[in-house]
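**Student:** only the shape, not the letters, is given here:
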């Protein structure tokens, strides 16, 4: 974690944070590495070719959703983050402070993928809208949705 701590300290310094604000920012940046990560679950994407298994972090709270995958420099092909908004609603995402290209899979309350935004540009502040009310958004490494045959109409199923 030493390298991550140094990177976090540099980010705090660049942000000009001091005192309590600096401590709060460091906690947000280091929480995943310190074992304070979000709930981890198994998720299946039911495709036309068969199920694909992902190991995901679940972001349910506003603070977990606002952090998302920011500052992550790697993400395994079979890992991702599921944003659960509790009920269907229009949502928008951006890639600010996210160095990885990501595919965003927008799904309705039944888990059916209704939109895929492929290869979201790292660090972009351009909003990526859901286009319709969704309950879930699954972020996976950029390009893997097409590579693994994931399409609209496929279904997300959370394991226990």
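**Tutor:** Done, it's in. Just so it is clear, the model here is predicted, and its values are computed rather than measured.
**Student:** rest of the way, CA atoms for contacts and neighbours
**Tutor:** Fine.
**Student:** which element is the closest residue to residue 40 other than its chain neighbours on?
**Tutor:** Counting by Cα to Cα, 6 or more residues apart in numbering, residue 57 is the residue found nearest to residue 40 once chain neighbours are left out, at 4.4 Å. Here residue 57 sits within strand 50-59, counting by DSSP states H and E.
**Student:** helices of the chain, start to end?
**Tutor:** Using DSSP state H, the helices of the chain run over 2-15, 19-30, 62-67, 144-147.
**Student:** of all these, which lies closest to residue 41?
**Tutor:** helix 62-67 (15.1 Å; Cα to Cα).
**Student:** presented hereafter is structure B, for comparison with structure A:
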């Protein structure tokens, strides 16, 4: 079953957010993997996230960066593409990975512990790149171990 088409008027009525972009690196297995991520920093940006997107480039993502570590929960409501969610501790280490979150699902996805950030990548990226808990995300605002 396919979702109903989304009209531009609907997005505008919902107050779509704009996002700054920034470079981000993941250190995994002796490699530096580089991405360009959109930053979700405000409550409005975090609420919208990657909703209504029809595609996400393999080297792109969205980083939800919180002021402090906390237990977080995400969901896929109104998100049309599968995503990998990387839950990141304040020291930059990946705590947990949720692979291929189901589009349009309203099931909550827990961080499984206190984290400072969530990085969303295109579904399948974590497996394709061999990412695992303990790998390090390098980005301002996250300490590097």
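**Tutor:** That came through, no problem. None of the values given here were measured: they were computed from a predicted structure.
**Student:** could I get the TM-score for this pair?
**Tutor:** The TM-score (TM-score structural alignment, normalised by the length of the second structure) is 0.88; 135 aligned residues with a Cα RMSD of 1.5 Å.
**Student:** picking up where we left off before, the residue nearest to residue 40 of the first structure contacts residue 65, doesn't it?
**Tutor:** No. Taking Cα atoms under 8 Å as the definition, residue 57 of the first structure is not a contact partner of residue 65, at 10.6 Å.
**Student:** between the two, who's got more neighbours?
**Tutor:** Per other Cα atoms under 10 Å, whichever of residue 57 of the first structure and residue 65 has more neighbours is residue 57, with 23 against 17.
**Student:** measure that one to residue 78 of the first structure for me?
**Tutor:** 12 Å (Cα to Cα, to the nearest Å).
**Student:** residue 153 of the first structure now?
**Tutor:** Residue 153 of the first structure is 20 Å from residue 78 of the first structure, where distance means Cα to Cα.
**Student:** who are the contact partners of the residue most central in space within the second structure?
**Tutor:** When Cα atoms, centre = their mean is applied to the second structure, the residue found nearest the centroid is residue 120 (2.0 Å). By Cα atoms under 8 Å, 6 or more residues apart in numbering, residue 120 of the second structure lies in contact with 61-63, 83-86.
**Student:** in strands, which of those residues appear?
**Tutor:** Filtering those for membership in strands, criterion DSSP state E, returns 61-63, 83-86.
**Student:** residue 32 of the second structure pairs with which position in the first structure?
**Tutor:** Alignment note (TM-score structural alignment): residue 32 of the second structure maps to residue 51 of the first structure.
**Student:** what of residue 62 of the second structure?
**Tutor:** For residue 62 of the second structure, the residue aligned by TM-score structural alignment is residue 81.
**Student:** and the end-to-end length of stretch 47-67 of the first structure?
**Tutor:** Stretch 47-67 of the first structure: ends 29 Å apart by Cα to Cα.
**Student:** now it: buried residues?
**Tutor:** 47, 51, 53-60, 64-65 (16 or more other Cα atoms under 10 Å).
**Student:** and residue 44 of the first structure, what does it touch?
**Tutor:** 51-54, 156-159.
**Student:** likewise residue 43 of the first structure?
**Tutor:** In this structure, residue 43 of the first structure makes contact with 53-56, 156-159, judged by Cα under 8 Å, 6+ apart.
**Student:** which non-adjacent residue is nearest it?
**Tutor:** Closest residue to residue 43 of the first structure apart from its sequence neighbours, by Cα to Cα, 6+ apart: residue 158 at 4.5 Å.
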